[in-house]
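Chemist: how would this look folded up:
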Amino acid sequence: MRDLLLQPRQRRHFILRASTGLVLGICAPLAWAQAPAAKSTGTPVILVLGDSLSAEYGLARGTGWVALLEKKLAQEKLAATVVNASVSGDTTAGGRSRLPALLAQHRPTHVVIELGGNDALRGLPLKNTEDNLAWMTEAAQKAGAKVLLVGMQVPPNYGTDYATRFAGLFPSVAQARKAAVVPFLLKGVADGPDPTRMFQADRIHPRAEAHPQMLANVWPELKKLLR
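Modeler: This is a model prediction of the structure:
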C-alpha cells in the first residue's frame, strides 16, 4: 500500500507464465511500457494492476500472492499467463493512467484491480477513488476482459463513517459494473487475534507468511471467472 519512502529502483514489473513457472522478465521502474506483449494464443492472460501488496514490497521475489497465483494455476492445470503490472505506492489515479497502455500491450482476458489503499492512506477524496475504480473497470470490460476488484479496508482510527464508506466502494462499483469482487484482500491477515505478527516492521506490508492467505482470498472469485 503506502510506499512513500520506496526508491524508484525498488519498483518492479514482471511477467509470470504458469506453464513454465519461470519469471520471464524483470524490468526497471515504469518499464511496463517496454515489456513484451502477450501473444494471442487463446490462453487466458491475467493482468494484475495493484500496489505494493501485489508488487512483493519487502519480500523475496516469488513469494508474493501474485507469484503464488502462478503456481496455483499450474497446480490446477489451468494454462494462463500472469502479467503483474503492480507498482509500489500506486493509487487508483496512477492505475487509471497506466491501464490503457497495458490493455493495448497485453490484451488481457482478465484484469485484477488491487488499488485504493494508498488513496485512503493519503486522504484522497472517496469520490475520486470510486470514479477511478469505475473507469478502470469499464475500460477493461470494453477491452473484452473480465474484471475482479480486490477491496481494502482502513484502520478504525480513520473514523467509522470513512472506513465504512471506503470499504463499501469496492462492492458498490463491482455491482454497478457487473464485475466480481473480493471485499477485503487482507481478510484473515489484518483482522486476526494478533495481526501484527503477520506484518513487516512497518506494520503496513504483510510478511511472506501472509501471502498464501491473501491468495486464498482472491482465488475463489478469480477461479469462477477463469472457468
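Chemist: Only C-alpha atoms from now on, for both contacts and neighbour counts.
Modeler: OK.
Chemist: burial of Asp191, as a residue count?
Modeler: Residue neighbour count, defined by other Cα atoms under 10 Å, stands at 10 for Asp191.
Chemist: Surely it is within a helix?
Modeler: No: when the secondary structure is assigned by DSSP: H, G, I helix; E, B strand; the rest coil, Asp191 falls in coil instead of a helix.
Chemist: tell me the contacts of it?
Modeler: Residues counted as contacts of Asp191 (Cα atoms under 8 Å, 6 or more residues apart in numbering): none.
Chemist: From Tyr162, how far off is it?
Modeler: Here Asp191 is placed at a distance of 18 Å from Tyr162 (Cα to Cα, to the nearest Å).
Chemist: One more: Leu22?
Modeler: Summarising the geometry, the distance separating Leu22 from Tyr162, computed by Cα to Cα, is 42 Å.
Chemist: ok, now Leu215?
Modeler: On the measure of Cα to Cα, Leu215 and Tyr162 end up 27 Å apart.
Chemist: Likewise for Ile113?
Modeler: If you go by Cα to Cα, the gap between Ile113 and Tyr162 works out to 21 Å.
Chemist: This structure: strands as residue ranges?
Modeler: Remark: strands assigned in the chain by DSSP state E are 13-17, 22-27, 45-50, 81-84, 110-114, 146-150, 180-182.
Chemist: In CSV: the ones you listed, plus mean neighbour count.
Modeler: Written out in CSV, the entries for those read as follows (neighbours: other Cα atoms under 10 Å):
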stretch, mean neighbour count
strand 13-17, 22
strand 22-27, 14
strand 45-50, 25
strand 81-84, 25
strand 110-114, 25
strand 146-150, 25
strand 180-182, 22
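Chemist: To compare with the earlier structure, here is another sequence to fold:
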Amino acid sequence: MRTLLKFRYFFALFLMLSCDDSAKKTTQNKTSETTEQQKNLLIEDGNKVILFFGDSLTAGYGIELEEAFPALTQKRIDSLNLNYTIVNSGLSGETTAGGLNRLNWVLNQKVDVFVLELGANDGLRGIPLNETSSNLQAIINLVKKKNDDTRIVLAGMQIPPNMGPEYTKEFREIFPKLAKENNIPLVPFLLENVAGNPELNLEDGIHPTAEGHQIVMENVWLVLSEVLK
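Modeler: Predicted coordinates for the structure are as follows:
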C-alpha cells in the first residue's frame, strides 16, 4: 500500500505517434485538476522526488502502469528503504519539442532527481537532429534554472535504420554528447537487451512488454543507483 501511495502518475496514455492535439489538451486539463493534490501528498510524504520525464516508454504504453519501469524503480527504492518518491511524467507520443512546452508546468513542484527520457519520437519522425539536440539542451537548461540542485540523468536512445545510416548514427550520438557537455550521468541505451527482441516487445515492435520493462528498469538502475548515493 505504501508503494501505491508514493508512486504517482501525471499523464494518461495515448497512442504513440498518432495522438491528436485535442486528446492531449483533454488529458492535460484533467491532469491539472489533480496537480495540487499530488503536490501536497508529496510534501506530506517528506520524501525527495525523482521525476521521470518522457514519452510512451516512460508512460508504460500497452501494459499496466504498475508494470512500467518507473513503478518498478519505486519498488526497488522501497525495498532499500530509500526516502524517494517517483513521479511518472510520461506522455505517449511526446517529442522533445512537446516536452519542452510542458516542462514549466511539470516543474511546479520541487524535483531532486530529473530523469530525461525523450527523443525516440523525434527520431521515428525524422525530425532534424539539430532540433532534437537543441530541445534536449533547452530542457536541461530549464531544469537547472528552476533548481540548480536538481540532479539530471539522461536516457540514451537509438532508432531503427529507417531514416538511413547517417541519420541513425548521428541520432545515437546526440545523447552521449549532451551528457558529456553538461556533465550529467547517461543511461547509454535505455532499451539495451530489449530492443529488437520480439519476446520482450509488444506486437508493434517498439514498446516493451512487462518483462521488457523489468530489463529497462535494471538499465536505469545501474546509473540511478549511483546518483542516489
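Chemist: Please name the residues that touch the residue nearest the centre of structure 2.
Modeler: Most central in structure 2 under Cα atoms, centre = their mean is Gly54, positioned 2.9 Å from the mean C-alpha point. Counting by Cα under 8 Å, 6+ apart, Gly54 of structure 2 makes contact with Ser89, Gly90, Leu91, Glu94, Gly99, Leu116, Glu117, Leu118.
Chemist: Could you find the closest non-adjacent residue to the corresponding residue of structure 2 for Arg96 of structure 1?
Modeler: With TM-score structural alignment defining the correspondence, Arg96 of structure 1 maps onto Leu100 in structure 2. For Leu100 of structure 2, ignoring the flanking residues on the chain, the nearest one in space by Cα to Cα, 6 or more residues apart in numbering is Ile139 at 5.8 Å.
Chemist: Next one: the aligned partner of that neighbour in structure 1 from Leu99 of structure 1, what distance?
Modeler: In structure 1, Ile139 of structure 2 lines up with Met136, judged by TM-score structural alignment. Counting by Cα to Cα, the gap between Met136 of structure 1 and Leu99 of structure 1 amounts to 7 Å.
Chemist: try Pro183 of structure 1
Modeler: 22 Å.
Chemist: next one: Ala167 of structure 1
Modeler: Using Cα to Cα, Ala167 of structure 1 is found at 23 Å from Leu99 of structure 1.
Chemist: Please state the offset of stretch 55-62 of structure 2 from the chain centre?
Modeler: A distance of 8 Å separates the C-alpha centroid of stretch 55-62 of structure 2 from that of its chain, computed with Cα atoms, centre = their mean, to the nearest Å.
Chemist: measure that stretch end to end?
Modeler: Using Cα to Cα, the end-to-end distance of stretch 55-62 of structure 2 comes to 13 Å.
Chemist: again with stretch 89-105 of structure 2
Modeler: Start and end residues of stretch 89-105 of structure 2 are separated by 11 Å (Cα to Cα).
Chemist: burial measure for the residue lying closest to Leu133 of structure 1 once chain neighbours are set aside, as a count.
Modeler: Closest residue in space to Leu133 of structure 1, ignoring its immediate chain neighbours: Thr92 at 6.6 Å, by Cα to Cα, 6+ apart. By the other Cα under 10 Å criterion, the neighbourhood of Thr92 of structure 1 contains 26 residues.
Chemist: whereabouts in structure 2 does stretch 71-87 of structure 1 align?
Modeler: Stretch 71-87 of structure 1 covers residues 75-91 of structure 2 once aligned (TM-score structural alignment).
Chemist: cool, stretch 166-181 of structure 1 as well?
Modeler: Stretch 166-181 of structure 1 covers residues 171-186 of structure 2 once aligned (TM-score structural alignment).
Chemist: roughly how far is the matching stretch from the heart of the chain?
Modeler: Between the mean C-alpha location of stretch 171-186 of structure 2 and the chain-wide mean there is a distance of 16 Å, by Cα atoms, centre = their mean.
Chemist: which parts of it are buried?
Modeler: Of the residues in stretch 171-186 of structure 2, those scored as buried under the neighbour-count criterion (16 or more other Cα atoms under 10 Å) are Phe171, Arg172, Ile174, Phe175, Pro176, Leu178, Ala179, Pro185, Leu186.
Chemist: again with stretch 40-48 of structure 2
Modeler: Leu42, Lys48.
Chemist: which residues make contact with it from outside it?
Modeler: Outside of stretch 40-48 of structure 2, the residues within contact range by Cα under 8 Å, 6+ apart are Lys6, Val49, Asn83, Tyr84, Thr85, Val111, Asp112.
Chemist: quick one, what contacts the third one?
Modeler: Contacts of Asn83 of structure 2 were listed using Cα under 8 Å, 6+ apart, and they are Asn47, Lys48, Ile77.
Chemist: again with the first one
Modeler: Taking Cα under 8 Å, 6+ apart, we find Lys6 of structure 2 in contact with Leu42, Asp45, Thr85, Ile86.
Chemist: Do a quick rundown of the helices in structure 1.
Modeler: Per DSSP state H, structure 1 has helices spanning 65-75, 92-106, 117-121, 126-142, 160-177, 211-226. These are given in chain order.
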